[in-house]
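# Just a sequence and a predicted model for now, questions to come.
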Amino acid sequence: MNDRTFVIAGHIGSGKTTLLAQILKTTNVIQRVEKTLLDYDPIEQSKNMTINLKVFKTKYKNYDFQFIDIPGFIELEGELISATRVADNMLIVVDISMGLEVGIERAFEEAKKYNLPIFFVINKCKSYEKDPEEIVNLLKKKFGKQVHPIQVPIGIGNNFSSVFNIIDGNFENLEENLKKKAIKEYNEFIEAVVETDDKLLEKYMEGKEITKEEIHLAFRKAIDNSLFYPVLFVDALSGIGINELLDFIGEYGLSFEEKFDDKNFTSLLIFKTYSEAHLGEMFLFRVFTGKVYSGIELKNKRTETIEKISHLFIPFGKERKEVNELKRGEIGLFLKLKDSKTGDTLSNDNIIYEWVKYPEPLYVIGIKPKTKKDEEKLSESLQKIMAEDPTFTFKYDPQLKQTLLYSQGEVHVNIIFEKLKQRFNVEVEKERAKVPYRETIRKSAEGLGKYIKQTGGRGQYGVANIRIEPLERGKGYEWVDKIFGGAIPKEYRPYVEQGVKKAMEEGFVLGYPMIDIRVTLFDGKYHEVDSSNLAFEIAGSLAFKDAVSKAEPYVLEPIYNVEIFAPEEYISDVISEVNSRRGKILGIETNKIIGQMPLAELYDFLPALRAKTKGRGRFKMEFSRYQEVPINLVKQ
């Protein structure tokens, strides 16, 4: 039970990747600490940030570690969500100079969903002249009294030289001031551990002796049950504190065997898809039960497809080592499955593992290919990128005649564009997303449509009289045939309606489809020889346009119900932002605003909300209705 699988999380810039690089150097897997060895993707290197989760396996003493490195940028939190689903523990890296950023809070929230043991690692202790105790107090204030340091840093800033373990360190080796601090922290540590165990608390209150073994067992149990969040101190760049970190997470990290019982069947969960030009799709997975070996056949329960596993690999960043077998708890990689994707369970039993829910992609832009060649490849290329990044989507809207890209934000869009260009040689341009406006009428009116052409030979003849009336919002369209007698023969009347519908689609004010109108055909004329389907279709279209011109047409815009979530201290700023976007506030709760906003103002609301809330704001939206666009905006 010496396996330990950790996701390394934190805010962008906290030094997560550098920390992992130092761990790999300490365990003699790599020779030097360079981020580019881990962030090897050209896009990552050009942007100097992690954009894809990666798995690295290493051994330290008698512990086998699997580390999952993930991006810290909030727009790429899909990688955090995927990685946390298959991890057993989480290291949350905190930059001592930055304090509590949104990436720390999101990592904590995600870990709590799965009750993962959480270890806070305060990084860059040598790089900044800042007292680590300030950060510890911020963590305690935010995440509760379960947060407690298990080390005392020796030295501050450039004088940071080592760490002292308060659990089993020798206090006599410390100078007097540090000794007092360490003893104080130790006593608080003992009290914090005792409070998590009723039997120990009873002994403590009675003044009975508590053994180190009892403390150790209670401490381990408290970490496993998220009742204690240890805080450790490192400087990843210099390597100070790395050995002590590995010793601690090796001893107190949760193993897969402790977390799950084995079963008499094989099952695995795919948690990441990659694509490489010369290999095609590659799938990262974790074995949950049994063993996976070359040649095994497993069923995809979503598709009922049998997948034969021909080659197995252990991933190490961009490198991979082929193996014959992987046991439960191990993370592996395989290639070229028939019909599987991220989130699928493969098994020779009927089990299906629950997959995650990603944040809705609410930042919307229009995109257009630069050339005809790009246009032909765009959809297929985006589909391939979506396979490895399910946090965005796209669609072509035939009414708007525009391809809409739904993503997590501006940086996310730029990454997608870079992938299109570098991997598929497809270039696209951004444009403002078009809004599906609609048009309607304010009052009833009648219209006459004539299409008569009689110039020798067979001509065209169709006359239609219609009446249009506004309907209640949301009623759509109604057609009423009130022709009596033979003014227009029955076989021609559907073509009048067809012409009306085409005219409604074309709009009148700005060219948007018209809605919420009742159209009544009440009279007309025909010619026994010259009348035709086409003549009455054109007459219907002309009659509708004539009627609309007298019915005071106007433009409608889609309005959405919104729920906006933000910390209480940002609520007033968010309300101001909503008001500036023609929003309507319907209710305010402690951390939530309920309201309505036009879709035109929601396409780029997400970056603005994040700016107002330091990345902490989010929102949900649902279509409500169409309502009239202010006349000043129509003129624009």
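Cool, the structure landed.
# contacts, neighbours, all on C-alpha from now
Noted.
# ok, longest strand in the chain?
Taking DSSP state E as the criterion, the chain has its longest strand at strand 553-565.
# Packing partners of that one?
Judged by 3 or more Cα pairs under 8 Å, 6 or more residues apart in numbering; DSSP states H and E, strand 553-565 is in contact with strand 438-441, strand 592-598, helix 599-602, strand 618-628.
# structure B:
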Amino acid sequence: MADRGTPHAPAPTVERPAQLRNVALIGPSGAGKTTLAESLALTAGALTRAGTVPDGTTAADYEEIEHQQQRSVQLALLPLSWRDTKINLLDTPGYADFAGDLRAGLRAAESAVLVLSAADPIPLPALTLWRECRATGLPTVIVLTHLTAGRGSFEEALVACQEAFGEGHPDTVLPIHLPILRDGHPYGSLELLTGRRYGESGEVPGADEARGRLVEAIAGEDDTLLERYVAGEDLDPASLTEALRREVLQGTVHPVLAAAPPLDPAGPAVGAAELLDLITEILPTPEERRDDLPSSDPDAPVTVQVVHTGEDPYVGRLSLVRVYSGTLRPDTTLHLADHPDERVTALTSPFGKQQRPVPYALPGDLVCLAKLATARTGDTLSAGQLVLERWPLPEPLLPVAIRAHSKGDEDRLAQSLARLTAQDPALRVEQNAETHQLVLWCTGEAHQAVVLDRLRTRYGVNLDTVGYQVALRETFATTASGHGRHVKQSGGHGQFAICDLTVEPLAPGSGFEFVDKVVGGAVPRNFIPSVEKGVRAQLAHGVKAGYPMVDVRVTLTDGKAHSVDSSDAAFQTAGALALREAAAHATVRLLEPVDEIQVLLPDEYQGAVLTDLSARRGHVLGTEPGGPGLSLVRAEVPELELARYPVELRSISHGTGQFSRSYVRHAPMPAALAARYENGS
């Protein structure tokens, strides 16, 4: 890759989409993404070690970026400028709980950089990240970090990557640079195709062999290059670089390089300039997307999608958007499906705490828009009626029940949740009609902790978490009859109503039936609906443990009325009393909800998961292949056993298992367990 000048400070705009590169920075927690991002910013001239940068950003501003990256809980944009190219670096969360932001970053990018620690075995979450990249078809570069004396070995880590990501073809995962070592620590690198050296010179054992494998891999897919190579011709670097670029864009070659902090604090970091060059010369432009999203035509109607929604303490809601077509300018009105149009007042480019104004954004660029009224993450804003498909979000399956600490916090809680769900589409808020609980459904413990922290600290809501309740129900297991007598006389009109009911169980899922078998007018026709109303009210409150009663047939068989003292209210009361008496003579069972779950996980954890499901009173329906090296387990499990399942499955499968759930039915609860709930425990 040719040296085309020195890096310069970030530029707010570019003249052509071909000058843009959108790159998702991904990696498991602890791999060194933060350090790499800082090295890239330093090398690109966005930050200097003295604490100032050419555009006025201070080290304190960058500390805020670093702080966000260390938390790894939300998508962050770091715009850099390198050799007349603007690089939008999308730093994605490293925790599995925030896969929604990861997928948002992958959607907004044309390529990905996977950061892995060479000092540790490849963690299983890295395989999940790799699958995410493959699912989106993004060209992917691998950067190996933590290459210090006595820790990581580039050669050993490379072999591990080839085994993990090569899918049986190790020559698809190949080094583009080899580190130059001094006392086991990288202090430079050798570019294999051109022989260019970054940093200090030095011997690189195995360079000729590594270059040969790389040339064979990329020439083997090009008939012209292959003929020249077989003929013994010395292939020129420009032809090889272009061939490499084609293979990377097609996803048939995944370049690998090393990154390390400088030995001398004042010197350059290893891998930063190398990676920036690779991004600008090898990775795709917005015009080379491999999907069916709108073309990158600057003159087309404007179409943008909201990638992330956050808040700025000074300007309020701040929306990060990706421009897909057209040229976005300030003072533009865009259509939002099923909502009022949104007016774009200004465009800004983020860096740390700063928002720097930009005059326009070309297709492929990412900019921030302030104070959009209703647009949420994933929404499309366009000059026409085009609506882009949203990226798939992780299903929130971990519940936490909350309540406002005081009456004064209730309104603040409702407003805060509305703002929070606009920012975080992976959060689901449910007001459960049966348990009357306010439930936040999160993707995991880390997500739950972040949501609760934001409610308390960012929005100032005093709230309490309470035990999550499952919606239990009751039903009759045997047939029984009940007599309801409501007779009172206390001056004036009294209250008189008598009715006899028979209650019998119905098949699960049948609901409630009311049958009138009164003969001879024992209960006047106008009071029969009153009896049913009273029965329904009692069913809603339950007859044994306070849970709604379902799947019963109630038959009104007889009764008595008074010409003066009978009333609608009296027969409602009599109907409820008759139902309660019938319950006293019958076997009443508690019913618990049962879900069908589908668990996708590596084959090696199937046995542990099946054992765990058995301990959860689960009934396994079957297992089947879920993809290469993956199993799909289907089972029915009581919902009571699933409240913590997202956390426990992650522990059992070392962060690799995923599951979905759907309600199937309510089923009888075991007697010993039911006794605990009947006693209020």
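That came through fine. Note that the coordinates shown come from a computational prediction; the quantities given were computed from them, not determined experimentally.
# How alike are these chains, TM-score-wise?
Scored against TM-score structural alignment, normalised by the length of the first structure, the superposed chains reach a TM-score of 0.94; 630 aligned residues with a Cα RMSD of 2.3 Å.
# related to what we said a few turns ago, most tightly surrounded among the helices and strands packed on strand 553-565 of the first structure?
Greatest average neighbour count among those goes to strand 438-441 (a mean of 26), per mean count of other Cα atoms under 10 Å.
# Would you check the span in the second structure matched by that one?
Alignment of strand 438-441 of the first structure against the second structure: residues 473-476, by TM-score structural alignment.
# Then stretch 61-74 of the first structure?
With TM-score structural alignment as the criterion, stretch 61-74 of the first structure aligns to 83-96.
# Who are the contact partners of the counterpart of Gly655 of the second structure in the first structure?
Mapped onto the first structure by TM-score structural alignment, Gly655 of the second structure lines up with Gly615. By Cα atoms under 8 Å, 6 or more residues apart in numbering, Gly615 of the first structure lies in contact with Ile74, Val102, Leu609.
# Of all residues in the first structure, which one is nearest the centre?
The first structure has Pro359 as the residue nearest its centroid, 3.7 Å off, counting by Cα atoms, centre = their mean.
# Could you look up the SS state of that residue?
Under DSSP: H, G, I helix; E, B strand; the rest coil, Pro359 of the first structure falls in the coil class.
# Is it correct that it is in contact with Phe392?
No. With contact defined as Cα atoms under 8 Å, Pro359 of the first structure does not count as touching Phe392 (9.3 Å).
# Please give the number of neighbouring residues around the nearest residue in space to Leu116 of the first structure that is not next to it in sequence.
Distances taken as Cα to Cα, 6 or more residues apart in numbering place Asn89 nearest to Leu116 of the first structure, at 5.1 Å, with adjacent residues excluded. The criterion is other Cα atoms under 10 Å. On that basis, Asn89 of the first structure has 27 neighbouring residues.
# element containing the residue of the first structure positioned farthest from its centre, please.
Most distant from the centre of the first structure: Gly456, at 67.2 Å, with distances by Cα atoms, centre = their mean. Using DSSP states H and E, Gly456 of the first structure falls within no helix or strand.
# rewinding a little: residue in the second structure paired with the residue nearest to Leu116 of the first structure?
Checking TM-score structural alignment: Asn89 of the first structure goes with Ser111.
# Can you name the residues that contact that match?
Asn22, Val23, Ala24, Leu138, Pro139, Thr140, Leu283, Pro284.
# now do Ala160 of the second structure
So Ala160 of the second structure contacts Pro121, Ile122 (Cα under 8 Å, 6+ apart).
# Return the residue of the first structure aligned against it.
Aligned partner of Ala160 of the second structure by TM-score structural alignment: Leu138.
# Next, that match: secondary structure please.
helix.
# Let me know the distance separating it from Val509 of the first structure.
57 Å (Cα to Cα, to the nearest Å).
# ditto for Leu333 of the first structure
57 Å.
# Neighbour count: the two, which is higher?
Comparing Leu333 of the first structure with Val509 by other Cα under 10 Å, the one with more neighbours is Leu333, at 21 against 18.
# The more buried one contacts Phe285, correct?
Yes. In this structure Leu333 of the first structure lies within contact range of Phe285 using Cα under 8 Å: 6.1 Å.
# now the helices: where do they sit in the stretch 351-500 of the second structure?
407-423, 445-453 (DSSP state H, counting those that start in this stretch).
# Tabulate these (TSV), appending mean neighbour count.
As requested, the helices of the stretch 351-500 of the second structure are exported to TSV (neighbours: other Cα atoms under 10 Å):
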stretch	mean neighbour count
helix 407-423	16
helix 445-453	16
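# Relative to Gln355 of the second structure, which of those helices is closest?
For the helices of the stretch 351-500 of the second structure, proximity to Gln355 of the second structure was assessed by Cα to Cα; helix 407-423 is nearest, at 18.6 Å.
# Would you mind pulling up the elements that the closest one packs against?
Helix 407-423 of the second structure packs on strand 303-312, strand 428-431, going by 3+ Cα pairs under 8 Å, 6+ apart.
# corresponding residues in the first structure for the first one?
Translated: strand 303-312 of the second structure. Under the criterion TM-score structural alignment, strand 303-312 of the second structure matches residues 267-276.
# neighbouring contacts of the matching stretch?
So stretch 267-276 of the first structure is contacted by 82-83, 85-86, 281-290, 341-349, 351, 353, 384, 387-389 (Cα under 8 Å, 6+ apart).
# Restricted to buried residues, select those in PyMOL.
In PyMOL, this line selects whichever of those come out buried by 16 or more other Cα atoms under 10 Å:
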select buried, resi 82+83+85+86+281+282+283+284+285+286+287+288+289+290+341+342+343+344+345+346+347+348+384+387+388+389
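# Please flag which of the contacts of stretch 267-276 of the first structure sit within strands.
Glu281, Met282, Phe283, Leu284, Phe285, Arg286, Val287, Phe288, Thr289, Thr345, Leu346, Ser347.
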